[in-house]
Structures are given as structure tokens and as C-alpha cells.
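[1] Could you work out the structure for the sequence below:
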Amino acid sequence: MTKITAALVKELRERTGSGMMECKKALVETGGDIEAAIEQMRKSGLAKADKKSDRTAAEGQIAIERSDDGKRAVIVEVNSETDFVAKNEDFQGFVGKVAKQALASGAQTVEALLAAPIEAGGPSIEEARRELVAKLGENINIRRLMRFETETGKVSHYLHGNRIGVVVEVEDGSDELGKDLAMHVAASKPHCVSEEDVSADALEKERAIFTAQAEDSGKPANIIEKMVEGRLRKFLQEITLLGQPFVKDPDQSVGELLRQEGAKVVRFVRFEVGEGIEKAEADFAEEVMAQVRGD
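    Got it, this is the predicted structure:
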């Protein structure tokens, strides 16, 4: 049996990132065999990670990777339970590697991405994720990704901090225009590119709401019809990228800007950290006790 020295504990801590007591315990249990201790800690950590998999993760980070020629890009959202972990260097390093691999691997889905190696010769992204859960003590989840590939246009992107990310595919436009459009989408949250992208069901739903509101005015039917059509036009301007006033020059719409530049937006995506995730009300005292108990 190898003597459990402070130097051995220090080496194990540096290699695993785990706490001193956990490292010492693993070394005692494996008779000072550091490789066996690492394997044991990995297995133990993965088991802990599985227990955390049902906990809500609504904080985190958006990351974007783009190819040098501007023809390919990918945007990913990686979630953690708290903003504290989202700012952790290990978490941010993991997110960066995930985004780079998402672009390099050609993965179209989260499932395919999780199966890819996190780096050459390394474990899969899923294995690395579970090990990070064990290390940081929070559920960590790769929630979604979207890939852009174009032959005729270019993809531009914008990150607002690391909480909002936008990728825009533009044809016949400059890099500066593409970035301006991505910034606009980040700020103005359009639902789609143009009126043609709005479904008939969505239009009918809004028409019914506007009609009910207008009928309460007691005005004649022909006036009500004009009121409804006017409100529908305003609704479409508000939710479509082409109809919105351009953030850098509100005197012109994005559609007018694109006509002026001779450019076309093919598609865009906007990710915001945690959007659509229902957050549970946190009991701070219980969270602290859970950390103490190692739950």
C-alpha cells in the first residue's frame, strides 16, 4: 500500500478538480493507487450527476461558432441551475468546447452532439457533461442548437453578453449589414422574417381578438372592419423583421433598409438563456442545506 502523502492528494486534486477530503478518501480506499482513485471518483461522480438530472436548469450561456469563410455557423444554449455556476471558469470552458465541436462535428441535433468527443482523444460531450455536473454540484444541460450552412450567402452573428445570441443568414449583403441585422434581432425580437411566414391560424386568432375589441366600441360594421385591418397591419409590422423600424434608424423599416442595400434575409434565430423554462421558486436556505448534505 502506497503512503497517502500530501503531495499525492495534491496531484489528485489537480487532476480531478475535486475537494481535498474527497481526494484523500478515494486514495485511502484504493490503497494510494492514483489511477484507480480517479476511476472510482469518475464512477461516483457520474452516479451523482444522474441524481441531479431532474433539477431545473434555467441559467447558463449562449455560445456561437462561425467558420472563417462565413458560410457555416452554429448557436448553442447550455444551461446550469444558477448564475453563479454559469460564471464559473470550468462551466464556461465546457461551453466553449461544446460550441467548437458543434461546428466541427456537423451535428444537427443535441443527441448527435452529445455523442461527439469534446476534443480529440477526449471523452464524449455527454461524459464530460456528467463529470462537470459531479464537479460543480449542479445540473448542467445542453438544451438546444441550430446550425446554419449556406452556399449563396453569409451568416452573421451577435452575442449580447452571453445571455442572448443571434445568427442571421443574409444574401448579397455586407458583413457590417449582417451584424447590424443580428443586433436588431437581439433587441427587437421579431417572430419571423416576413408576413408570408405568419401562419393563417395565427392571423385568424389575432383577427378574432381585434374584432371582439372593436365591436365593443359600438361603431358601424364597415368602420369595425377598417379598424381590424389597421390593427392587423400594425401587428404584422411589429412581429416581422421586415416590418419593424430599424433600431439604428427608426425612420426606415428593416425591409426598406434591405431594399436600399440590395440584400435579402433568408432566416435568423434568436436564443435567450432560459426562455420558455418554468423556474421553480427557490428556497435559499434549503439550497444551502442541500449543498451541505451533498444532495
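
[2] When you work out contacts or count neighbours from here on, use the C-alpha atoms and nothing else.
    Fine.

[3] ok, now which ones touch the residue lying closest to Phe210 once chain neighbours are set aside?
    Leaving out its chain neighbours, the residue that sits closest to Phe210 by C-alpha to C-alpha, 6 or more residues apart in numbering is Val228, at 5.6 Å. Contacts of Val228 were listed using C-alpha atoms under 8 Å, 6 or more residues apart in numbering, and they are Arg207, Phe210, Thr211, Ala214.

[4] wouldn't Lys52 be in contact with Glu138 here?
    Yes: between Lys52 and Glu138 there is a contact at 6.8 Å, judged by C-alpha atoms under 8 Å.

[5] Which one's more surrounded, those two?
    A direct count of neighbours by other C-alpha atoms under 10 Å for Lys52 and Glu138 places Glu138 higher, at 24 against 17.

[6] which one is that one nearest to, not counting chain neighbours?
    Spatial nearest neighbour of Glu138, excluding adjacent residues (C-alpha to C-alpha, 6+ apart): Glu81 at 6.1 Å.

[7] please give me the structure for this one as well, since I'd like to look at both together:
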Amino acid sequence: MTEVSAKEVSDLRKETGAGMMDVKKALIEAGGDRDKAKEILMVKGLAAAKKREGRETQTGTIGHYLHYQTERPVVGCLVELRCETDFVAKGDEFQAAARDLAMHLAAARPRYVRREDVPDDAIEEAKRLFAAQAIEAGKPPEVAEKMVDGKMGGFYKDTVLLEQQFVNPEKFDGTVEAMLEALTARLGEKVTVGSIARVALGEE
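    Predicted structure coming up:
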């Protein structure tokens, strides 16, 4: 059987957010190959999340964060983090995740939770802007169209919470969506974000 060190387990656990025993088993199964172990953990996490897709998330908590400047709050963020039971909602890991997501909001400034939440007019406005930029740069129409498609991917990463890279890679290295999937796998029940709010002094 492949021997894995405590440091290998600790490093991969920090990177993936998976449980210690799950990480150790994945490393052993992968023969010590870190990348393969990550794939194993991802597949297991996605499978666990898939099983819970149909479940209702009717309880949870509100994660909150205030960013201070010269001893006064200038940015305030709220995240509605949902789960299935009060037992999980009151747990330290769930509460910490809600606060971490609120802090992410302060730094990353997402406007929507998921891609389908983005209004059609906001999408069309972004496409028009990117098309105008491509044409102004002298690109032919067919190239401009491909450039618009590429830039829209960046638009969603800038504005959609689930598609953003989590701002604290030391806690989780991946997208917010992957972070929620890992949390779902660890806690044993579905975890979702309901709504978000960010208020900043002087911003409209």
C-alpha cells in the first residue's frame, strides 16, 4: 500500500477543502499522485453533490462582513447560505463558510449569484460593448464575434458569484461553485447560496 505523509494530506486538504480521511484515501488510491488524487476527490464530491441536487435547502444562515476604514465601516456584505437542516446551519464550518463568502463579496464584487440571474439587458449591453471594442480595433465581423464570445466568459467571471475564483486560495483553491460542492460533500447535505447583497459607501 502506498504510504502518504501527513504533510501531503494536509496540503491537499487545504487545496481541496475535502475531509482528512477522504484526502488520505484519495492519495493512496492515486498511488501518491497529487493531481490524480485531486481528480478522485472532485469526482466523489460531484457525485455526492449530484445525489443531493433535488433536495430542498430551506434553512441556513446569513453570513455578514463589514470592511472598516479609519474606524468606520465603508463596505457591508450579506450572503444567504442555505442548507437542509438546522443542525448543519448551526455548525462552526457552515457558519465560517457563510462569513468567508461575505468577505469574498467585499473583495470580488459579484452582482449575481448564478449565470441565469443575469438580466437579458445586461447581457446584451455587455455584448454590444465588446463588439464595439472589437470593431474599433479593426477586427473583421467573424473575428469580432469570436472575441465577444471570449469576453463574455470574462464578464460572467467578473459578475457571477458561483463562477468567480474564491478570493482566499489558502482556504479553498477553486471557484465558489466548487467550494460549495466540496462543502456539500463534507457536510453530507446540499449547500447553496440564496441571495447576496453588497453596499459600499459612495458607490451606486
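
[8] picking that back up, give the aligned equivalent of the residue nearest to Glu138 of the first structure in the second structure.
    In the second structure, Glu81 of the first structure lines up with Glu84, judged by TM-score structural alignment.

[9] gap between its match and Ala49 of the second structure?
    13 Å (C-alpha to C-alpha, to the nearest Å).

[10] Give the residues shared as contacts by these two.
    Lys190.

[11] Of these two, which one has the most company?
    Ala49 (22 against 18).

[12] That one reaches Arg186, doesn't it?
    No: with contacts counted by C-alpha under 8 Å, Ala49 of the second structure stays clear of Arg186, the gap being 10.0 Å.

[13] Next, the contact list for the spatially most central residue of the second structure, please.
    Geometric centre of the second structure, nearest residue: Val176, 0.4 Å, by C-alpha atoms, centre = their mean. Neighbouring residues of Val176 of the second structure by C-alpha under 8 Å, 6+ apart: Leu161, Leu162, Glu163, Gln164, Gln165, Phe166.

[14] Could you measure from Ala132 of the second structure over to Glu3 of the second structure?
    57 Å.

[15] same thing with Gln69 of the second structure?
    Counting by C-alpha to C-alpha, the separation of Gln69 of the second structure from Glu3 of the second structure is 49 Å.

[16] cool, and Lys36 of the second structure?
    15 Å.

[17] More neighbours: which of the two?
    Lys36 (15 against 10).

[18] The aligned partner of that one in the first structure in helix, strand or coil?
    Superposed on the first structure with TM-score structural alignment, Lys36 of the second structure falls opposite Ala36. Put simply, Ala36 of the first structure is helix when judged by DSSP: H, G, I helix; E, B strand; the rest coil.

[19] Report how many residues lie close to the spatially closest residue to Ala36 of the first structure that is not a sequence neighbour.
    Closest residue in space to Ala36 of the first structure, ignoring its immediate chain neighbours: Thr30 at 6.3 Å, by C-alpha to C-alpha, 6+ apart. For Thr30 of the first structure, the count of nearby residues is 17 (other C-alpha under 10 Å).

[20] same thing with Gly150 of the second structure?
    Gly150 of the second structure, neighbours per other C-alpha under 10 Å, totals 12.

[21] Check Ala208 of the first structure too.
    By the measure other C-alpha under 10 Å, the count of residues near Ala208 of the first structure is 12.

[22] host element of it?
    Assigned by DSSP states H and E, Ala208 of the first structure belongs to helix 200-215.

[23] Which part of the second structure matches that helix?
    Going by TM-score structural alignment: helix 200-215 of the first structure matches no residues.
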